[in-house]
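Trainee: coords below, sequence missing:
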């Protein structure tokens, strides 16, 4: 049985990519990041939950923007916070 793709991920027609390979909030505060994620609603690139400041999850909680993509080179996937849905793409 094929996995269902959530409606938030299904609505993505063009994956936004990081303009700069850095967490915008960590740069402002002198913080550090482990991996980066790009919001598919507004295009901001922020750090992941493995990073000390977890800026992308804070962004989701503040804005409700549900879908992020990996901003890491060679990783092609989307994650929906709201539905806890994960999809790899080509």
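Mentor: Arrived safely, thanks for sending. From a predicted model like this one, the values you see are computed outputs, not experimental measurements.
Trainee: CA only for contacts and neighbour counts going forward, please
Mentor: Will do.
Trainee: Please, where are all the strands along the chain?
Mentor: 36-39, 45-47, 67-70, 77-80, 85-88 (DSSP state E).
Trainee: Check which residues of stretch 9-27 are buried.
Mentor: Judged by neighbour count using 16 or more other C-alpha atoms under 10 Å, the buried positions of stretch 9-27 are 9, 15, 16, 17, 18, 21, 22, 23, 25, 26.
Trainee: here comes the other one, which I'd like you to weigh against the first:
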């Protein structure tokens, strides 16, 4: 059995109470005038980046450059079932 799948993600200790810097869109895409898809706010600093299906993948780039690996989806763009939440860890490439 994969230990990473059963053990809590160690990067969750980096999650903070943050306010997204630009809830209206991806920070870099807004500056560049580039389109984006779904958004992923960083749960360490509040940076808002676009997810991997977007042309420039700014959330992933931020996670690796700043070493802030945990992000979550922005609602209501990606609604989840009532009571359900999820986070993505770019370092582990898995749900956190």
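Mentor: Thanks, I have the structure now. Treat the numbers as computed from the prediction; the structure is a model and nothing was measured.
Trainee: Quick TM-score on the pair, please.
Mentor: In this superposition the chains share a TM-score of 0.78, using TM-score structural alignment, normalised by the length of the first structure; 86 aligned residues with a C-alpha RMSD of 2.3 Å.
Trainee: that older thread, return the member of the buried residues of stretch 9-27 of the first structure nearest to residue 65 of the first structure.
Mentor: residue 9 (11.4 Å; C-alpha to C-alpha).
Trainee: show me the contacts for that closest one.
Mentor: 67, 78, 79, 80 (C-alpha atoms under 8 Å, 6 or more residues apart in numbering).
Trainee: can you pull the contacts of the residue nearest to residue 60 of the first structure when sequence neighbours are not counted?
Mentor: Distances taken as C-alpha to C-alpha, 6 or more residues apart in numbering place residue 66 nearest to residue 60 of the first structure, at 6.4 Å, with adjacent residues excluded. Contacts for residue 66 of the first structure (C-alpha under 8 Å, 6+ apart) come out as 8, 39, 40, 41, 60, 80, 81, 82.
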